[in-house]
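In: All I have is the shape, not the residue letters:
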């Protein structure tokens, strides 16, 4: 702006000199012209000042815009950084949420598993309680049975020891039963079980022989319990054998008499001695014994007569 004003002033002075040189000017005209030039100069100066003010305003505005722009850029950069941080935080939170969801699922699965395990443990506990009650009841019954079973063991052991001491061919059995005779403490359950098992061992052959004798045509039971059940009916079976033996002997005797005296009636003879006589059957027992023994040898001893049971 200053250079333009200086250039304009120089140009005006040159023109004035040229006019003064070519023409003769009046003082009034010169004053007017000078005033006109001064007005122009003042206008130019005012215009220059206005331009300077505009320039300063423009520069101030530019500075403000630059500062605003820089501030905006800084704020934008900060906003971008904050946004990036927010996005990173969002991703981090999403990962945390995924982890929490996964942990929740695991906890829910563990809860279900724990519930199932708790239910299984409760069932196992109930079963254990039932089993414990059953075991206690079984122990109680065993104790009662043992109390009744073992009470006879000392007497049986003493009888067995005395029996085998009188035999020369039973050294092993003698040593077995002798170990339970002298004791300074109550008998142990293991020793009592040994004695009981030995009694059962020697009792089984006896029971089998008895079954074979009473039921010769039937197979032996395969268990100890079967032998016991079979022998429960031993008493009526013995009675049946006794009746069969009596009938078989009488049949042999009457048949022999009938062979010598066909007119004899066995039913009449079975009633006793004839009427009017003092003879009785008992007085001839010794006389008929040899013949009875011969008849006994002919009798069958492995079967029971029919129609007796």
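Out: Here it is on my side, so go on. Bear in mind the structure is a predicted one, so any value in this text is a computation, not a measurement.

In: okay, CA-based contacts and neighbour counts for the rest of this
Out: Noted.

In: and the helix or strand harbouring residue 15, which residues are buried?
Out: According to DSSP states H and E, residue 15 maps onto helix 2-22. By neighbour count on 16 or more other C-alpha atoms under 10 Å, the buried set for helix 2-22 is 5, 9, 12, 16.

In: Check stretch 287-297 too.
Out: Under the neighbour-count criterion of 16+ other C-alpha under 10 Å, stretch 287-297 has 292, 295, 296 buried.

In: Between these, which sits nearest residue 26?
Out: residue 296 (208.0 Å; C-alpha to C-alpha).

In: Could you pull up the residues touching the closest residue to the closest one other than its chain neighbours?
Out: Leaving out its chain neighbours, the residue that sits closest to residue 296 by C-alpha to C-alpha, 6 or more residues apart in numbering is residue 249, at 6.3 Å. Neighbouring residues of residue 249 by C-alpha atoms under 8 Å, 6 or more residues apart in numbering: 292, 295, 296, 299.

In: if we can go back for a sec, and the buried residues of stretch 287-297 as TSV, adding secondary structure and distance to residue 244?
Out: Below are the buried residues of stretch 287-297 laid out as TSV (DSSP: H, G, I helix; E, B strand; the rest coil; distance: C-alpha to C-alpha, whole Å):
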residue	secondary structure	distance to residue 244
292	helix	16
295	helix	14
296	helix	12
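
In: How many residues are close by the residue lying closest to residue 292 once chain neighbours are set aside?
Out: Leaving aside its sequence neighbours, residue 292 sits nearest to residue 253 (C-alpha to C-alpha, 6+ apart; 7.3 Å). Applying other C-alpha atoms under 10 Å, we find 19 residues neighbouring residue 253.

In: Look at residue 107 and give its secondary structure.
Out: Three-state call for residue 107 (DSSP: H, G, I helix; E, B strand; the rest coil): helix.

In: next up, a second structure to put side by side with the first:
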């Protein structure tokens, strides 16, 4: 072989060399066999390892497949969870908007409820006041009906204590002007020949000699018109009796004014009489300049002379003319 030196000796040497060569080759072959066996063993071990690796690879692939599937599933779940989270966020945002709208509606409804509650309370108060006014109006109508019918009314029965006996007796006295039929007849007769009073004539004609008893509202209409006419008449009288004094602004003030009217009227009468006497004496003085007014007014006729009353008839016409010349509205006292 190429690696063995060749020795050219004799046949023994050559055999020995060949034997050595064969032995070497045999050893080399054995070494190669060992190496091959070792490599075969290694190859077998490698095959087993390969099989093991293959099995492990298969297991790894299966595990990887499972891991991939789990990962895909996890990804899908994550995506689903993300989608659900996004949907939840959108739902939460939507719910927040709806909650805000609901809160705004609640506040609006609360304000409306408070307003309606306040309006309801006002309406209830107004209803109570209206019911009270209705009851009062019904009671007034009932009392007016009792008054117009001549029955006992509230003011007659309110004071039952003995200390109110005089007041009850005063209000129990009959009214001299309570006869509505007489008032209607007098008013109809008065306005019958009056011009430019067609409305008053038509108004009072419906109450004069009615075919049926008058209803309460008709009687109240009569009382209202009589009240109005009485007020106008009393104002005219007040203006004539007290031309410079203040007018009363209430019926009580009018009553108080008329309670003091009698002394005032007496004073007016006296002033008119004084004014007439002064006018008469002045006329006599123009015809009889030597006349002493104080003597004529105070001296009594002598016994045997004709009394003053004897000349009343003769001076009556002149006295009336003198009366026409007097204003009767000026106080001379």
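Out: Here it is on my side, so go on. On a predicted model such as this, the values are computed, not experimentally measured, just so you know.

In: tm score of chain vs chain?
Out: TM-score for the superposed chains, counting by TM-score structural alignment, normalised by the length of the first structure: 0.65, backed by 275 aligned residues with a C-alpha RMSD of 4.5 Å.

In: So what does the residue nearest to residue 296 of the first structure match up with in the second structure?
Out: Using TM-score structural alignment, the partner of residue 249 of the first structure in the second structure is residue 276.

In: tell me which element that match falls in.
Out: Per DSSP H and E: helix 261-287 holds residue 276 of the second structure.

In: Would you indicate which residues of that helix are buried?
Out: 267-268, 270-277, 279-281.

In: now those residues as TSV including distance to residue 135 of the second structure?
Out: Shown next, in TSV, are the buried residues of helix 261-287 of the second structure (distance: C-alpha to C-alpha, whole Å):
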residue	distance to residue 135 of the second structure
267	49
268	49
270	54
271	54
272	55
273	57
274	59
275	59
276	60
277	63
279	64
280	66
281	69
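
In: And these, which is closest to residue 236 of the second structure?
Out: residue 268 (16.7 Å).

In: Might one say that that closest one is in contact with residue 327?
Out: No. With contacts defined as C-alpha atoms under 8 Å, residue 268 of the second structure does not count as touching residue 327, sitting 10.4 Å away.

In: mean shift of stretch 65-73 of the second structure relative to the first structure?
Out: Aligned to the first structure and superposed, stretch 65-73 of the second structure gives a mean residue distance of 1.8 Å (mean C-alpha distance after the TM-score superposition for the first structure).

In: what separates that stretch from the chain centre, distance-wise?
Out: Here the centre of stretch 65-73 of the second structure is set off from its chain's centre by 75 Å, with C-alpha atoms, centre = their mean, to the nearest Å.

In: what's the matching range in the first structure for it?
Out: By TM-score structural alignment, stretch 65-73 of the second structure lines up with residues 66-74 in the first structure.

In: Would you map the helices across the stretch 1-150 of the first structure?
Out: Taking DSSP state H, counting those that start in this stretch as the test, the helices found in the stretch 1-150 of the first structure are 2-22, 27-149.

In: could I get these as a markdown table with distance to residue 217 of the first structure?
Out: As requested, those are exported to a markdown table (distance: least, C-alpha to C-alpha, whole Å):
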| stretch | distance to residue 217 of the first structure |
| --- | --- |
| helix 2-22 | 158 |
| helix 27-149 | 33 |
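
In: between these, which one is nearest to residue 203 of the first structure?
Out: Here helix 27-149 is closest among the helices of the stretch 1-150 of the first structure (C-alpha to C-alpha), at 14.8 Å.

In: Now do the contacts for residue 155 of the first structure.
Out: Contacts of residue 155 of the first structure (C-alpha under 8 Å, 6+ apart): none.

In: Can you find the partner of it in the second structure?
Out: Under the alignment (TM-score structural alignment), residue 155 of the first structure maps onto residue 182 of the second structure.

In: ok, and for the helix or strand harbouring its match, which residues are buried?
Out: Using DSSP H and E, residue 182 of the second structure sits within helix 180-192. Within helix 180-192 of the second structure, the residues scored as buried using 16+ other C-alpha under 10 Å are 180, 181, 183, 184, 187, 188, 191, 192.

In: Name the SS class of residue 180 of the first structure, please.
Out: Using three-state DSSP, the structure places residue 180 of the first structure in coil.

In: Make CSV from the buried residues of helix 180-192 of the second structure and add distance to residue 315 of the second structure to it.
Out: Output for the buried residues of helix 180-192 of the second structure, formatted as CSV (distance: C-alpha to C-alpha, whole Å):
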residue, distance to residue 315 of the second structure
180, 46
181, 46
183, 41
184, 44
187, 40
188, 42
191, 39
192, 40
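
In: So which of those residues is the closest to residue 53 of the second structure?
Out: Distance to residue 53 of the second structure, by C-alpha to C-alpha, is smallest for residue 180 among those, at 137.0 Å.

In: re earlier: identify, from the buried residues of helix 261-287 of the second structure, the entry nearest to residue 233 of the second structure.
Out: The closest of the buried residues of helix 261-287 of the second structure to residue 233 of the second structure turns out to be residue 268 (C-alpha to C-alpha; 19.7 Å).

In: Please name the residues that touch that closest one.
Out: 328, 329, 330, 331.

In: which SS state does the first one fall under?
Out: In this case it means residue 328 of the second structure. Strictly by three-state DSSP, residue 328 of the second structure counts as coil.

In: ok, now how distant is the closest residue to it other than its chain neighbours from residue 312 of the second structure?
Out: What sits nearest to residue 328 of the second structure in space, not counting adjacent residues and going by C-alpha to C-alpha, 6+ apart, is residue 272, at 4.6 Å. In this view, residue 272 of the second structure and residue 312 of the second structure are 18 Å apart by C-alpha to C-alpha, to the nearest Å.

In: wouldn't residue 264 of the first structure be in contact with residue 256 here?
Out: No. Using C-alpha under 8 Å, residue 264 of the first structure makes no contact with residue 256, being 10.8 Å away.

In: Can you lay out the contacts of residue 249 of the first structure as TSV showing distance to residue 50 of the first structure?
Out: Formatted as TSV, the contacts of residue 249 of the first structure follow (distance: C-alpha to C-alpha, whole Å):
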residue	distance to residue 50 of the first structure
292	179
295	177
296	174
299	171
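
In: Relative to residue 41 of the first structure, which of the residues you listed is nearest.
Out: Nearest to residue 41 of the first structure, judged by C-alpha to C-alpha, of the contacts of residue 249 of the first structure is residue 299 at 183.7 Å.

In: check contacts around that closest one.
Out: By C-alpha under 8 Å, 6+ apart, the contact list for residue 299 of the first structure reads 248, 249, 252.

In: With distance to residue 226 of the first structure as added columns, please give those in JSON lines.
Out: Shown next, in JSON lines, are these (distance: C-alpha to C-alpha, whole Å):
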{"residue": "248", "distance to residue 226 of the first structure": "31"}
{"residue": "249", "distance to residue 226 of the first structure": "33"}
{"residue": "252", "distance to residue 226 of the first structure": "37"}
